[in-house]
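Participant: can't give you the sequence, but here's the structure:
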């Protein structure tokens, strides 16, 4: 039996990146690890953080890929900052939608795309559509009620997700982000955009999302479906070993 040894010498790096996007000065916190292969870029979801995917940097089969966090409007600028040209792309939830829209702009630069329950149809707006189903004039009131609904939802890992929302998200930005996600999901053919990408594709989803209406269409069109046991919308919380195993196996096949 072999055991991988980890030390500060092979640990990922944390960096604060100052950027200006649309005239707004931003400071982005990223995690990255340089390797010899094309990088693996990850965009986290609403209320999530880069630390939830930090373990990617320690997996032996993924040690040559880069894993970093982006905010929605800074993905393009941060890729340019790091000089990333062609790369493997992944994103969860809101990050999956952001990744899809970025991939649509630069399809020939995407080597593969692992979509972790990112929006592909209106039915995926189970969280974001709450801005219209449960409106509130006060941002704090809506955010508190949104958090409580997430905490009580009968799904794997919703409670732990809800427990961190207040620390990671400003209530004042919630409406703009969630309403835009609904608008895009309702008005654009996201499934068509996803299937039209000229690279290997995977959709990852928890077993509690097995009823998604578009899964047969994806399978018929050659998309790899990665169903994660004991998981719902948040496989990084519920079953990270299986999530990492499926992504590792996918990358090993498409990057061979």
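Facilitator: Cool, the structure landed. What you see is a predicted model; the values in this text were computed from it and never measured. Numbering: from 1, shown residues only.

Participant: all contacts plus neighbour counts: C-alpha atoms, from now on.
Facilitator: OK.

Participant: Residue 100: what's it in contact with?
Facilitator: 193, 194 (C-alpha atoms under 8 Å, 6 or more residues apart in numbering).

Participant: mind running it again at 10 Å?
Facilitator: Contacts for residue 100 (C-alpha atoms under 10 Å, 6 or more residues apart in numbering) come out as 89-91, 94, 106-107, 113-115, 118-120, 190-191, 193-194, 197.

Participant: Which of the residues you listed fall within helices?
Facilitator: Among these, the members found in helices (DSSP state H) are 94, 190, 191, 193, 194.

Participant: From one end of stretch 212-226 to the other, what's the distance?
Facilitator: 13 Å (C-alpha to C-alpha, to the nearest Å).

Participant: how about it: buried residues?
Facilitator: Neighbour-count burial for stretch 212-226, counted by 16 or more other C-alpha atoms under 10 Å, picks out 218, 223, 224, 225, 226.

Participant: tell me which element the fourth one is part of?
Facilitator: Same thing as residue 225. strand 224-228 (DSSP states H and E).

Participant: right, and the helix or strand after that strand?
Facilitator: Heading C-terminal from strand 224-228 (DSSP H and E), you reach helix 235-238.

Participant: Strands along the stretch 1-150 of the chain, start to end?
Facilitator: 13-21, 24-32, 40-43, 87-92, 110-116 (DSSP state E, counting those that start in this stretch).

Participant: and the shortest one, what other elements does it pack with?
Facilitator: When you say that, I think you mean strand 40-43. Counting contacts by 3 or more C-alpha pairs under 10 Å, 6 or more residues apart in numbering; DSSP states H and E, strand 40-43 is packed against strand 24-32, helix 75-81, strand 87-92, helix 94-105, strand 110-116.

Participant: Residue 180 is nearest to which of those?
Facilitator: When those are compared by C-alpha to C-alpha, helix 94-105 sits nearest residue 180, at 10.4 Å.

Participant: this is the comparison structure:
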């Protein structure tokens, strides 16, 4: 099922269209084998505004792996992909979602999960990505599932890294942010969150602190509201179950609730021992091994078929 059309305002205009314009020279060059654009930038027209999307992109093969980061994170969450076997065979794309990292953060953008998915769909269409593997972490799992519905048969595989599927997946950070009004969140909760993360002794919190420092508070709050809303709709688990492409749920053994795992019985899962929510940072070697197995396995099966 494709994403619904953007809403129409009273003047009959589409507020949020999906036209795409590429400005960065690195993105407008003809595709070239073995090209690595670590600091590419894309401009996506969005109604009356434009979104500057920061990318890392490596062109290797005809299939594309798109990495979608979580709440408060950036595309750097997935830097390890460029040291994996994926980088030798596939085109890799990691983007900072609007409001996060080095991407733009206009106040008029909604920062809903739906619109984040529309932005990524416009990006993939501009890049002529025909077969797409999605690797999605946390909030990115919700964006990825909505994107997967629009990709339909273009979806090659789906790696869900503790992406929200149930109400229980709404963690303390997103839930408290969503429940607070924006003024309270901006003045008190967001600075407190940054301080707690900065003072944490957990290794994974050091990079998260750097990424969080780049997040726009309005985008973070609006994203939290939408993330919690989607987590409580009761649709995400069913969307995930109905994916026809190969899929795998990856989680940290100290992070995911048994309630969630029971709902995933019979589906491919991979536990990362002694890991928390940021499994990519806690156990990079086993994590990327699982991603390689899932993605390259799907590619191999498709080529044989």
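Facilitator: Here it is on my side, so go on. If you're wondering where the values come from, they're calculated on a predicted model, not measured in any experiment.

Participant: quick revisit: just the buried ones among the contacts of residue 100 of structure 1, please.
Facilitator: Looks like the contacts of residue 100 of structure 1 have 89-91, 94, 107, 113-115, 118-120, 190-191, 194, 197 buried, using 16+ other C-alpha under 10 Å.

Participant: Kindly name the residues of structure 1 that line up with stretch 220-236 of structure 2.
Facilitator: The alignment of stretch 220-236 of structure 2 onto structure 1 (TM-score structural alignment) covers residues 174-190.

Participant: Can you give the contact residues for the matching stretch?
Facilitator: Under C-alpha under 10 Å, 6+ apart, the answer for stretch 174-190 of structure 1 is 46-47, 72, 94, 97-98, 100-101, 104, 118-132, 135-136, 139-140, 142-143, 146, 191, 196.

Participant: same thing with stretch 55-67 of structure 1?
Facilitator: 4-7, 10-13, 30-43, 50, 53-54, 68, 87-90, 236, 240-241, 244-245, 247-249, 251-252.

Participant: 7 Å instead?
Facilitator: Residues outside stretch 55-67 of structure 1 that contact it (C-alpha atoms under 7 Å, 6 or more residues apart in numbering): 12, 31-42, 248.

Participant: of all those, which two lie farthest apart?
Facilitator: Most distant of the contacts of stretch 55-67 of structure 1, by C-alpha to C-alpha, are 31 and 248, 18.8 Å apart.

Participant: Those two: which has the busier surroundings?
Facilitator: For residue 31 of structure 1 versus residue 248, the count of surrounding residues by other C-alpha atoms under 10 Å is larger for residue 31: 20 against 16.

Participant: Run through the residues that contact the more buried one.
Facilitator: Neighbour list for residue 31 of structure 1: 12, 13, 14, 15, 50, 67, 68, 69 [criterion: C-alpha under 7 Å, 6+ apart].

Participant: cool, now which of the residues you listed survive the switch to structure 2?
Facilitator: Cross-checking these against structure 2 gives 13, 14, 15, 68, 69 as conserved contacts, using both residues aligned by TM-score structural alignment, their matches' C-alpha atoms under 7 Å.

Participant: nearest residue to the counterpart of residue 200 of structure 1 in structure 2 other than its sequence neighbours?
Facilitator: Applying TM-score structural alignment, one finds that residue 200 of structure 1 aligns to residue 246 in structure 2. Nearest residue to residue 246 of structure 2 in three dimensions, chain neighbours excluded: residue 157, at 4.8 Å (C-alpha to C-alpha, 6 or more residues apart in numbering).

Participant: just the buried members of the contacts of stretch 174-190 of structure 1?
Facilitator: Buried, going by 16+ other C-alpha under 10 Å: 46-47, 72, 94, 97-98, 100-101, 104, 118-122, 124-125, 128-131, 142-143, 146, 191, out of the contacts of stretch 174-190 of structure 1.

Participant: Please tell me I have it right and the match of residue 200 of structure 1 contacts residue 160.
Facilitator: No - Residue 246 of structure 2 is not in contact with residue 160 according to C-alpha atoms under 7 Å; the separation is 11.0 Å.

Participant: The strands of the stretch 1-150 of structure 1 into TSV, with extra columns for distance to residue 166 of structure 1?
Facilitator: Formatted as TSV, those follow (distance: least, C-alpha to C-alpha, whole Å):
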stretch	distance to residue 166 of structure 1
strand 13-21	22
strand 24-32	18
strand 40-43	20
strand 87-92	19
strand 110-116	23
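
Participant: Tell me which of those lies nearest to residue 158 of structure 1.
Facilitator: Smallest distance to residue 158 of structure 1 across these (C-alpha to C-alpha): 14.7 Å, for strand 87-92.

Participant: Regarding structure 1, what is its longest helix?
Facilitator: With secondary structure taken from DSSP H, structure 1 has its longest helix at helix 171-187.

Participant: post-alignment, it versus structure 2, mean distance?
Facilitator: Compared with structure 2 after the fit, helix 171-187 of structure 1 shows a mean deviation of 1.1 Å (mean C-alpha distance after the TM-score superposition for structure 1).
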